[in-house]
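>>> sequence and predicted structure below; questions after.
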Amino acid sequence: MPAPPRAPAPAPMTPPTAPLIRLSDLDDAAHAVLDPRAWAYFSGGAADELTLADNRRAWDALRLWPRALRDLRGLSTATTLAGRPLAHPLLLAPVAWHRMAHADGEVGTALAAAAQGAGMILSCQASQPVEAVARALAEPGAGPLWFQLYPLARREDTLALVRRAEDAGCEALVLTVDAPVHGVRDRERRAGFALPPGVGPVHLDGFAPPPPGLEGLLALAPRWDEVAWLAAQTRLPLWLKGVLHPEDAVLAADSGAVAGLIVSNHGGRTLDTAVPTAWALPRMAAALQGRLPLVVDGGIRRGTDVLKALALGASAVAIGRPQVMALAAGGALGVAQMLRLLRDEFTVALALAGCRSPADVHAGLLAEGPGGLPTSTPPAGR
């Protein structure tokens, strides 16, 4: 993806003094310290930002139907994702330019993820190299490091990134498929967004630029044959990020090239009025019938949202904006606090819903509510 022009560096940032009570507190704290251009980039969505708002509303619309008098001894958030043990079902979604938020950058985010046992999906538009991020995550009990890709102008450049991710110890590749071009981001244009000096795409230096013009950019749009080629070039499992339609989910499963799907609308940053992820997730799960694991992102701000996501068929969730808002507000420590708060809220939600672990979460914990999302009767004995 083309790098935007550069702008003056933001003012120095200091951590907030107010305690973190809920994840939405991070928005005000980050807004207070971020350069206006950086704030527009990290907080904004596409066009009228309807999908951005709907992502949050869709989780709020779901109502939980808890069970009582369950045996909660041994309560744990531990789970597995595609066979990989996790301390909890929380991943950090790929977000570009962390050093635009804080000098700690992606390395600080990775240190926080390692301390809290969270997995991290590193953006190929990261402002610090995958090797440094991998070293920060090389801790006992740390979650996996995955590497996110966009198709590059030359296949050999894409392959060079794949080899670099493999050599750094990444456990999976994530191909973003919902952003062949940038969304129409009014907020960024009003703010005159540009990258500050010293912040750039460290993984893309020296590669061929994308072809000029819209037609040139569209030539980079991934296709199913590109997915098959990429899967054949690597020993790492390949996930697709940005799939919303059940028919595409079935095509991914039928291809035999895809290890899992991330149900995502790019945080409402690409196609405005696209469906919210909480609406798409159960339809994807119903179409797949367990053939591929699902991760979901978009608007997740509470531990109850994590519980709802698992009840709708996800194996884990990915957190986007809150990680970079926490980074801006408090550096690596801020990200660690954010993850701990969300994990603690999820633990409480599990207990109050009558679940001893993520494996106990089922669709019957959701009542038919204002969002109209389908539910099912829980299996006998659960």
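Nice, thanks for sending it over. Residues are numbered from 1 along each chain as shown.
>>> make it CA atoms for all contacts and neighbour counts henceforth
Will do.
>>> now the residue of the chain most remote from its centre: how far from Cys355?
Centroid-distance maximum for the chain: Leu69 at 34.6 Å, with Cα atoms, centre = their mean. Per Cα to Cα, to the nearest Å, Leu69 is found 10 Å from Cys355.
>>> which positions in stretch 26-35 come out as buried?
Across stretch 26-35, burial judged by 16 or more other Cα atoms under 10 Å covers Leu26, Asp27, Ala29, Ala30, His31, Ala32, Val33, Leu34, Asp35.
>>> and it, how far out from the chain's middle?
Centroid displacement of stretch 26-35 relative to its chain, using Cα atoms, centre = their mean, to the nearest Å, is 20 Å.
>>> and here's the other structure:
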Amino acid sequence: METGVDARWLDGLEETARQALPAPVFRYFQQGAGEGLTASEAREAWRSIRFVPRVLRDVREVDLTTSVLGADLAVPYAVAPTTLQRAAHPDGELAMARAAAEAGSLMVVSSNAGTPFDDIGATGVRWWLQAYVPEDRALAEPLLTRAVSAGASAVVLTLDTPVVGTKYDDGPTVWYELDPSLLRVNFSDGQDEAAAAAKARNLGTDDIAHVRELTGLPVVVKGVLHPDDAVACVEAGAAAVWVSNHGGRQLDRAVSTAQALPAVARAVRSAGDGSAQVYVDGGVHSGLDIMGALSLGADCAFLGRLPLWALVGGTEQLHRMHEALTEQLVEALRLAGARTPAEAVDAAAPISPKGL
């Protein structure tokens, strides 16, 4: 299968999903906060990166193996957490997990998932839990404990949601038609009605240490755009900093992740003992985007909406998505003169408008 053909196929997944999904579900997946400026600019931000390929390199063998929190993945990209996966396809998180496992990648499971953690873990996928901190910290403990018992190997602590960003909606919202069984099945009964169950508006670095001590797992902090915040998180014990603007669903007009990544990566490399990793999401839709993320300093790129669009076609379509991304990335690295994800930093260094 030609890489160019699959590139066009990947670009068409969103329109295929638009035609297949109920309008409120598609709108929920697609929409950003406010006027949607940050959400709409994400893909173009990756396209704006320009590379300086290297030559006279032996690129017969390209090895995509990537170490993420001490575990080897077959590829330098993974699946970001998204809600309502069972609204995209009945198999939901199970299809997403099976495809990620087959690709040798990993999956981050939303705390709002509609599939029990034990069932996700039984697929054999390497997975992390995405979690929010509630006002009453103790309310988070049962969910975290269940995730640890089911085999989660890290906790992704979302930092950018003290309140949920307002979405401008021009039609019926998904919540009016939603089957309650499609989400939050791993929470205790009555959790949402409990006092102080709302997301904490007073997050601090001590919350990072608390989650790490409670679970015994590495903590990844997600939603960081400022280098100073990244340093504070690393100094508080975060194992990795995830550059994210929540898919443009929180503060509209926030900087794109492609723009924020280089400064955050530099800050993280110089913080602590230098072992903390850097991840990024936000509009990553192709092998070239993944190489761009690697070249700007990310250890791993995470995919949000693209796997959701592919999920509409179930596990088979997700398999094809992974295969297409891998083929594109291998070709991009070869053309850039790189044999590994790490070499992308040297072989595909972005340039400024002023030149080299």
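Looks like it arrived, so ask away. Everything numeric here is computed off the predicted structure, so don't read it as measured data.
>>> please state their TM-score.
Overlay of the two chains. TM-score (TM-score structural alignment, normalised by the length of the second structure): 0.91; 346 aligned residues with a Cα RMSD of 2.2 Å.
>>> out of the buried residues of stretch 26-35 of the first structure, which are inside helices?
Members of the buried residues of stretch 26-35 of the first structure lying in helices (criterion: DSSP state H): Leu26, Asp27, Ala29, Ala30, His31, Ala32, Val33.
>>> tell me, how many residues neighbour the aligned residue in the second structure for Leu342 of the first structure?
Structural alignment (TM-score structural alignment) places Leu342 of the first structure against Leu325 in the second structure. Neighbour count for Leu325 of the second structure, taken as other Cα atoms under 10 Å: 23.
>>> just the one 5 residues further on next, same as before
Using other Cα under 10 Å, Val330 of the second structure has 24 other residues around it.
>>> next one: the one 3 residues further on
The burial count assigned to Leu333 of the second structure is 25, neighbours taken as other Cα under 10 Å.
>>> got a list of what it touches?
Residues near Leu333 of the second structure by Cα atoms under 8 Å, 6 or more residues apart in numbering: Val62, Met291, Arg339, Thr340, Pro341, Ala344.
>>> repeat the analysis, applying 10 Å as the threshold.
Going by Cα atoms under 10 Å, 6 or more residues apart in numbering, Leu333 of the second structure touches 53, 59, 62-64, 287-288, 291, 339-341, 343-344, 347-348.
>>> so how far is Arg60 of the second structure from it?
Per Cα to Cα, Leu333 of the second structure is found 11 Å from Arg60 of the second structure.
>>> what sits in contact with each of those two?
Applying Cα under 10 Å, 6+ apart, one finds that Leu333 of the second structure and Arg60 are jointly contacted by Arg339.
>>> which one is Ala236 of the second structure nearest to, not counting chain neighbours?
Leaving aside its sequence neighbours, Ala236 of the second structure sits nearest to Thr205 (Cα to Cα, 6 or more residues apart in numbering; 5.8 Å).
>>> show me what contacts the most centrally placed residue in the second structure?
The residue lying closest to the centre of the second structure (Cα atoms, centre = their mean) is Ala80, at 2.8 Å. The contact partners of Ala80 of the second structure, taken as Cα under 10 Å, 6+ apart, are 106-110, 128, 130, 280-282, 301-308.
>>> so what corresponds to it in the first structure?
Using TM-score structural alignment, Ala80 of the second structure lines up with Ala93 in the first structure.
>>> what range in the first structure matches stretch 49-60 of the second structure?
Under TM-score structural alignment, stretch 49-60 of the second structure corresponds to residues 62-73 of the first structure.
>>> now for Val243 of the second structure: what does it line up with in the first structure?
By TM-score structural alignment, Val243 of the second structure lines up with Val263.
>>> now its match, nearest residue through space, not along the chain?
Spatially, and ignoring its direct neighbours in sequence, Val263 of the first structure is nearest to Val296 (4.6 Å; Cα to Cα, 6+ apart).
>>> test my guess that the one you found contacts Gly313.
Yes: the criterion here is Cα atoms under 10 Å, and Val296 of the first structure meets it with Gly313 at 9.3 Å.
>>> more neighbours, those two?
Neighbour totals were compared for Val296 of the first structure and Gly313, and Val296 leads with 31 against 24 (other Cα under 10 Å).
>>> gap between that one and Thr277 of the first structure?
Distance, Val296 of the first structure to Thr277 of the first structure, by Cα to Cα: 7 Å.
>>> for Pro19 of the first structure, same thing?
In this view, Pro19 of the first structure and Thr277 of the first structure are 30 Å apart by Cα to Cα.
>>> try Glu166 of the first structure
30 Å.
>>> repeat that for Lys308 of the first structure.
In terms of Cα to Cα, Lys308 of the first structure sits 12 Å off from Thr277 of the first structure.
>>> compare these two and say which is more crowded by neighbours.
Counted by other Cα under 10 Å, Lys308 of the first structure and Thr277 do not tie: Thr277 has more neighbours, with 31 against 25.
>>> from what I can see the more buried one touches Ala285, true?
No: judged on Cα under 10 Å, Thr277 of the first structure makes no contact with Ala285 at a distance of 11.9 Å.
>>> re earlier: who touches the residue mapped onto the residue nearest to Ala236 of the second structure from the first structure in this structure?
In the first structure, the residue matched to Thr205 of the second structure (TM-score structural alignment) is Trp224. Trp224 of the first structure makes contacts with Leu230, Leu251, Ala252, Ser255, Ala257, as judged by Cα under 10 Å, 6+ apart.
>>> the second structure: which residue goes with the second one?
Alignment of Leu251 of the first structure against the second structure is given by TM-score structural alignment, with Ala232 as its counterpart.
>>> which residues does the helix or strand where that match lies contact?
For Ala232 of the second structure, the element it lies in under DSSP states H and E is helix 227-235. Helix 227-235 of the second structure has contacts (Cα under 10 Å, 6+ apart) with 204-206, 208-209, 219-224, 236, 238-243, 260-278.
>>> out of those, which are inside strands?
Among the contacts of helix 227-235 of the second structure, the members falling in strands (DSSP state E) are Val219, Val220, Val221, Lys222, Gly223, Val224, Ala240, Val241, Trp242, Val243, Gln277, Val278.
>>> if I look at the first one, how far off is Arg126 of the second structure?
Here the criterion is Cα to Cα. By it, Val219 of the second structure lies 15 Å from Arg126 of the second structure.
>>> try the fourth one
Separation of Lys222 of the second structure from Arg126 of the second structure (Cα to Cα) stands at 18 Å.
>>> across to the second structure, which of the contacts of Trp224 of the first structure hold up?
Among these, the contacts conserved in the second structure (both residues aligned by TM-score structural alignment, their matches' Cα atoms under 10 Å) are Leu251, Ala252, Ser255, Ala257.
>>> who touches the last one in this structure?
The one in question is Ala257 of the first structure. Trp224, Val227, Ala228, Trp229, Leu230, Ala231, Ala232, Pro237, Leu238, Trp239.
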